[in-house]
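**Student:** just a sequence and a predicted model for now, questions to come.
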Amino acid sequence: MPILDIDHIQLAMPAGGENEARGFYSDLLGLPEVAKPANLASRGGAWFQAGSRQLHLGVESDFRPAKKAHPAFLVRDLDGLRQRIVANGQAPQDDEPLAGYRRFYLSDPFGNRLEFLEPENGAEQ
């Protein structure tokens, strides 16, 4: 039985951080929120759509941010996203070059590491 694809990525967040998550992931990054199924909504957290996949933020009672492990978001207009992030008072972090891409990292409001990358010269990867 082969693995076909990735359906979603889950990151942890502290209890009560849903509004911060929405402000960051929806308002700043532009990811639409997805309603959680009713039987899971009582657990807290928030889900967002990222292209054909989802990013789930789940409440973890002993929360610790993912500082190394991270999702990587393929974006169009990396410079525009960087400007938006900086205008919001946050500081993207550059890293070693990755062949064929321009990229930077950013921490979400909970300290989870996120990567944003765009193919060089607008080429599709």
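**Tutor:** Yep, it's here. Remember, it's a predicted structure, so these values are computed and weren't measured experimentally.
**Student:** going forward, measure contacts between C-alpha atoms and count neighbours the same way
**Tutor:** Fine.
**Student:** from residue 48, how far off is the residue lying closest to residue 63 once chain neighbours are set aside?
**Tutor:** Closest residue in space to residue 63, ignoring its immediate chain neighbours: residue 14 at 5.5 Å, by Cα to Cα, 6 or more residues apart in numbering. Note on residue 14: its distance to residue 48, by Cα to Cα, to the nearest Å, is 17 Å.
**Student:** put this beside the first:
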Amino acid sequence: MITAVDHVQLAAPPGSEDRLRAYYAGVLGMTEIPKPRVLAARGGCWFQAGTVQLHLGIEETFRPARKAHPGLRVTGIERYGARLRAHGAQVEWDENLPGYRRFHSSDPVGNRLEFLEPVTSV
């Protein structure tokens, strides 16, 4: 039985770790977590916020994921979108998912990310 998503893996090009750290830790506010030694030799980096983990693995023939993406729940989505814009990230709002406010953006290597927050009734 599947009980949870343990992590989402995204690919990144060789040598992009510093840009990934600046974005995922500095802009998104995630915490970098250490990779096991045997995996650290492959490059890349892992990040966590709460129970959510994103693993960025190095792929020699990297092509960014422009359609496939993780959907990341946030609180205060308006402020979060403004935070990304303030750091130079593009924020594309999408009103097509009933019950949610959401936008899409891309990480510094071009991978698509979705940020969403349930709409609460007043």
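**Tutor:** Done, it's in. Source: prediction; values computed, not measured.
**Student:** can you give me the TM-score here?
**Tutor:** Scored against TM-score structural alignment, normalised by the length of structure 2, the superposed chains reach a TM-score of 0.95; 122 aligned residues with a Cα RMSD of 1.4 Å.
**Student:** circling back to that earlier point, who has more neighbours out of residue 14 and residue 48 of structure 1?
**Tutor:** Taking neighbours as other Cα atoms under 10 Å, residue 14 of structure 1 and residue 48 compare with residue 48 leading, 22 against 18.
**Student:** quick one on the thing from earlier: who are the contact partners of the residue nearest to residue 63 of structure 1?
**Tutor:** 59, 60, 61, 62, 63, 110 (Cα atoms under 8 Å, 6 or more residues apart in numbering).
**Student:** how about the counterpart of residue 119 of structure 1 in structure 2, what does it touch?
**Tutor:** Counting by TM-score structural alignment, residue 119 of structure 1 corresponds to residue 118 in structure 2. The neighbours of residue 118 of structure 2, taking Cα under 8 Å, 6+ apart as the test, are 99, 100, 101.
**Student:** for those residues, which ones persist in structure 1?
**Tutor:** When you map the contacts of residue 118 of structure 2 onto structure 1 and apply both residues aligned by TM-score structural alignment, their matches' Cα atoms under 8 Å, the shared contacts are 99, 100, 101.
**Student:** narrow the contacts of residue 14 of structure 1 to those that are buried.
**Tutor:** 59, 110 (16 or more other Cα atoms under 10 Å).
**Student:** which of the contacts of residue 14 of structure 1 sits closest to residue 44 of structure 1?
**Tutor:** Taking Cα to Cα as the measure, residue 44 of structure 1 lies nearest residue 59 of the contacts of residue 14 of structure 1, at 6.0 Å.
**Student:** quick check: the single longest helix found in structure 2 aligns to which part of structure 1?
**Tutor:** Counting residues, the longest helix found in structure 2 (DSSP state H) is helix 77-86. Counting by TM-score structural alignment, helix 77-86 of structure 2 lines up with residues 78-87 of structure 1.
**Student:** give me the buried positions along the matching stretch.
**Tutor:** Within stretch 78-87 of structure 1, judged by 16+ other Cα under 10 Å, the buried ones are 78, 81, 82, 85.
**Student:** again with stretch 46-55 of structure 2
**Tutor:** Residues 46, 47, 48, 53, 54, 55 are the ones in stretch 46-55 of structure 2 that count as buried (16+ other Cα under 10 Å).
**Student:** pick the one among those residues closest to residue 32 of structure 2.
**Tutor:** Nearest to residue 32 of structure 2 out of the buried residues of stretch 46-55 of structure 2 is residue 47 (Cα to Cα; 4.3 Å).
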